[in-house]
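>>> Show me how the following folds:
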Amino acid sequence: MGIGEHTNLLRQWHSGDLSVLNQLMELVYNDLHQRAEQLMRRERPDHTLQPAGLLNETYMRLAKAHDLGGSRTQFLANSAHVMRQVLIDHARKRASEKRGGAAQWVSIHSGIKGDSDPRLNVIDLEHSLKNLELKDPRKAQVVVLRFFGGLSLEEVAEQMDLSLATVKREWVFARTWLYSQLATRPNSSHGS
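Below you'll find the predicted structure:
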């Protein structure tokens, strides 16, 4: 099934045919499951949410969404946003269950071999990412698509209709900015 199949199913969804979500998920299941596994590897080892659970919760939230995007890339980006929110909600719930809650940790790993980043509190990361969104929404979107969406720099450039060189600059700047913000947060402690 080609990329046109994704677009056709998304058009049907926008026309009110909610039954196409299952077909759409079948087309992108392997991509989404692989992304869920990557995201969960960044979490602490005793995390209660597993990749299948993350994917199931993502599916449930997508089923309630009004706009899934108009292309495969947009759908994957929207799915990445939903996965991000599931992880943030899970971290907040866990933190609220225990006084001073056990923080969840993630890595801002770019997906590039040899690039190892410190593990970060997912709530601190979300707070810093929201600050970046206020200052520079485009840079924040690059981070979301790369980190949560697992998109390559080329796919981000296509999704955002930017040149590859611009996306590379935005990615480097955004990561550097996030690191500096996370390093200065009083409750942000790096560790595994």
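
>>> make it CA atoms for all contacts and neighbour counts henceforth
Noted.

>>> how many neighbours does R44 have?
Using other C-alpha atoms under 10 Å, R44 is surrounded by 16 other residues.

>>> Would you confirm that it contacts W105?
Yes. Using C-alpha atoms under 8 Å, R44 is in contact with W105, at 5.7 Å.

>>> Quick check: the residue most central in space within the chain vs G53, distance?
Residue closest to the mean C-alpha point of the chain, counted by C-alpha atoms, centre = their mean, is F148 at 2.0 Å. According to C-alpha to C-alpha, to the nearest Å, F148 stands 16 Å off from G53.

>>> Likewise for D31?
When D31 is compared with G53 (using C-alpha to C-alpha), they lie 15 Å apart.

>>> which SS state does L120 fall under?
strand (DSSP: H, G, I helix; E, B strand; the rest coil).

>>> to compare against the first, here's another:
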Amino acid sequence: MNKEVTQLFNQWQSGDQAVQEQLSQLIYQELHRLASFYMQKENQGHTLQATAIVNEVYIQLNNQNLNVNNRQHLFALVSNMMRRYLVNHAKTKLTQKRGGDWSKVEINSEVDGQQLNLEQLLDFDEALDELAKIDERKAQIIEQRYFGGRELEEIAIAFDISESTLHRDIKMAKIWLMEKMS
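Reported below is the predicted structural model:
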């Protein structure tokens, strides 16, 4: 599907408006795949649905006048939008009145194999923002992998780095994030 999205995206960027509907459908399908990937890591009892995440991100994509350069840029934006949606969801859940039918939602970000609850997700988000100030590439890699569900090969291609460099970046970012969050 990646090659098809790239081809349609390039046609659309070249002014072929006839491919817009087909491109929109493929992007929606890819968003759903990414959201489903993320939701598979959720614990039972969570309140998020993959379709809700996809719909929100898709609406944001359509409502914003974004200047997207290529497929990699598009999915980097999508990863960031998914991250923001999940963080906002966590903030909303934490601001609800304690007690009643409020339940703790566990979110597994797979940061060094540790599962994060809502408060830890917010700490993770803050630490990721701080990492971006120090090393933007490492922060974007983590964001695209854990919030965007992108495959390692896709990320390496998007950043034009080898997979061994990607693994080193992920390892260093995880170490930095875990130290920051502890």
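
>>> Next up, the contacts around the residue nearest to the centre of the first structure.
Contact partners of F148 of the first structure, counting by C-alpha atoms under 8 Å, 6 or more residues apart in numbering, are 35, 39, 80-81, 83-84.

>>> Distance check, it against N78 of the first structure.
10 Å.

>>> Please enumerate the strands of the second structure.
106-111, 114-117 (DSSP state E).

>>> Is it possible to get JSON lines of these that adds distance to S24 of the second structure and mean neighbour count?
As requested, the strands of the second structure are exported to JSON lines (distance: least, C-alpha to C-alpha, whole Å; neighbours: other C-alpha atoms under 10 Å):
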{"stretch": "strand 106-111", "distance to S24 of the second structure": "28", "mean neighbour count": "19"}
{"stretch": "strand 114-117", "distance to S24 of the second structure": "33", "mean neighbour count": "15"}
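
>>> Pipe those into CSV and attach distance to Q20 of the second structure per row.
Shown next, in CSV, are the strands of the second structure (distance: least, C-alpha to C-alpha, whole Å):
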stretch, distance to Q20 of the second structure
strand 106-111, 33
strand 114-117, 38
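
>>> looking at those, which is closest to A132 of the second structure?
strand 106-111 (16.3 Å; C-alpha to C-alpha).

>>> got a list of contacts for that closest one?
41-43, 46, 114-118, 121, 146-147, 174, 178.

>>> ok, longest helix in the first structure?
In the first structure, taking DSSP state H as the definition, the longest helix is helix 72-97.

>>> Could you list the buried residues of it?
The neighbour-count criterion (16 or more other C-alpha atoms under 10 Å) identifies 72-88, 90-92, 94-95 as the buried residues of helix 72-97 of the first structure.

>>> repeat for stretch 5-20 of the second structure
Result for stretch 5-20 of the second structure [16+ other C-alpha under 10 Å]: buried residues 5, 8-11, 20.

>>> Could you export those as a markdown table, including distance to A158 of the second structure?
A markdown table is the format used below for these (distance: C-alpha to C-alpha, whole Å):
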| residue | distance to A158 of the second structure |
| --- | --- |
| V5 | 14 |
| L8 | 18 |
| F9 | 16 |
| N10 | 16 |
| Q11 | 20 |
| Q20 | 23 |
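
>>> Restricted to helices, list those residues.
Among the buried residues of stretch 5-20 of the second structure, the residues falling in helices (DSSP H) are 5, 8-11, 20.

>>> Q104 of the first structure: neighbour count?
Q104 of the first structure: 25 neighbours (other C-alpha under 10 Å).

>>> What segments of the first structure are helices?
Using DSSP H, the helices of the first structure run over 3-14, 20-41, 51-63, 72-97, 122-135, 137-143, 153-160, 164-184.

>>> Quick check, A35 of the second structure in contact with A52.
No. The pair formed by A35 of the second structure and A52 falls short of the contact definition of C-alpha under 8 Å, at 9.1 Å.

>>> So for the two, which sits in the more crowded spot?
Per other C-alpha under 10 Å, whichever of A35 of the second structure and A52 has more neighbours is A35, with 23 against 12.

>>> Matching that one against the first structure, which residue comes up?
Aligned by TM-score structural alignment, A35 of the second structure pairs with A36 of the first structure.
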